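# Any chance you can model this:
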Amino acid sequence: MLDKKVKEIMTSDVLTTTSDVDVVFAFEKLMENKISSLPVVEDDELIGIITATDVGHNLILDKYELGTSVKEIMITPVVTVSPDSTIEEAVCIMKDNVSSGILNQLPVVENGKLVGIISDGDIIQEIF
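This is a model prediction of the structure:
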């Protein structure tokens, strides 16, 4: 099962945001859709990512002013995986990048373009 390709289990219809969006609006999008991360895309190219944990924590601590843009707080560079990578490779990438805060979501990128996202839940569901 771990030798299956990421493209076989990834989510292709990925919710994204642009870098000029207000952080509060992006956080609302995360909460409304019950997702933990939001890739930041410009012209289909992945340029960053924000997480609900980071944004929510910092909003609570009043670290953002009204009007703070996603560009100011997004994580970059983004750890990604190729659609042709195996699930095992994706697991290793997630494990090796725990400190980046993106443990449970991994954007899938091909030729610089965001083509999907794979989550720890996708992987667990595939294994079990």
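
# C-alpha only now, for contacts and for neighbours.
Noted.

# Quick one: residues contacting residue 123.
Contact analysis of residue 123 by C-alpha atoms under 8 Å, 6 or more residues apart in numbering lists 9, 87.

# Using neighbour counts, pick out the buried residues of the helix or strand hosting it.
Per DSSP states H and E, residue 123 falls inside helix 120-127. For helix 120-127, the neighbour count (16 or more other C-alpha atoms under 10 Å) marks 122-123 as buried.

# what about residue 72, how many neighbours?
Neighbours of residue 72 under the rule other C-alpha atoms under 10 Å: 12.

# what about it, which SS state?
Following DSSP: H, G, I helix; E, B strand; the rest coil, residue 72 is assigned to helix.

# so how far is residue 10 from it?
Plainly put, residue 72 is 28 Å away from residue 10 if you go by C-alpha to C-alpha, to the nearest Å.

# I have a second one here; can you model it like the first so I can compare?
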Amino acid sequence: MTTVAQVLNNKPQQAIYTIAPDATVLKAISIMADKGIGALVVTHENTVVGILSERDYTRKIALMERTSFNTTVNEIMTERVLTITRAATVEDCLDLMTDNHLRHLPVVENDQLIGLISIGDLVKAAMEDQKKLIDQLQQYISG
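From the prediction side, this is the model:
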């Protein structure tokens, strides 16, 4: 079974985009739009303190009639962040994400952010695992 460490190693080198909790929501959504990403990890001294997603923005800014200009990230971020380590399996992560309706999981080791994986990263890895298994079974059958 593929681990998170392998998923991170197979990803093209990508920056982990983070934002400080006292930054404005406008700055956060500008970064997300500029980078084409759906979430930012909120960090303080490289420690994960929250996550801000497009879902947070739509539910806590647009629907609550707040403005992006004078609302800070810590006012609308999701504080209860589920994280994983490099040792976690793709299957474990998919279960966690499905059960909790998540699209992003920060990878944390020794309380420090070391990566971020998306549901897309995990689906790709699971598909590769299935392809390898099918290939092995076909080789076994054809002897």
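
# Average separation of the helix holding residue 123 of the first structure from the aligned part of the second structure, please.
For helix 120-127 of the first structure, the mean deviation from the second structure after alignment is 1.4 Å (mean C-alpha distance after the TM-score superposition for the first structure).

# which bit of the second structure covers that helix?
Counting by TM-score structural alignment, helix 120-127 of the first structure lines up with residues 119-126 of the second structure.

# Just the strands from the second structure, written as ranges.
With DSSP state E, the ranges of strands along the second structure come out as 18-19, 39-44, 47-53, 104-109, 112-118.

# Nearest to residue 93 of the second structure, out of those strands?
strand 104-109 (8.1 Å; C-alpha to C-alpha).

# Distance from the closest one to the middle of the chain?
7 Å (C-alpha atoms, centre = their mean, to the nearest Å).

# Would you mark the buried spots in it?
Residues of strand 104-109 of the second structure classed as buried by neighbour count (16+ other C-alpha under 10 Å): 104-108.

# out of those, who's nearest residue 32 of the second structure?
Nearest member of these to residue 32 of the second structure, counting by C-alpha to C-alpha, is residue 104, at 13.6 Å.

# And residue 91 of the first structure, how far from residue 127 of the first structure?
Computed with C-alpha to C-alpha, the distance linking residue 91 of the first structure and residue 127 of the first structure is 12 Å.

# Residue 37 of the first structure now?
Separation of residue 37 of the first structure from residue 127 of the first structure (C-alpha to C-alpha): 23 Å.

# Need the counterpart of residue 108 of the first structure in the second structure.
Using TM-score structural alignment, the equivalent of residue 108 of the first structure in the second structure is residue 107.

# is it true that its match touches residue 86?
Yes - with contact defined as C-alpha atoms under 8 Å, residue 107 of the second structure counts as touching residue 86 (6.7 Å).

# tell me how far stretch 83-94 of the first structure is from the chain's mean position?
Relative to its parent chain, stretch 83-94 of the first structure has a centroid offset of 15 Å by C-alpha atoms, centre = their mean.

# Okay then, goodbye and thanks.
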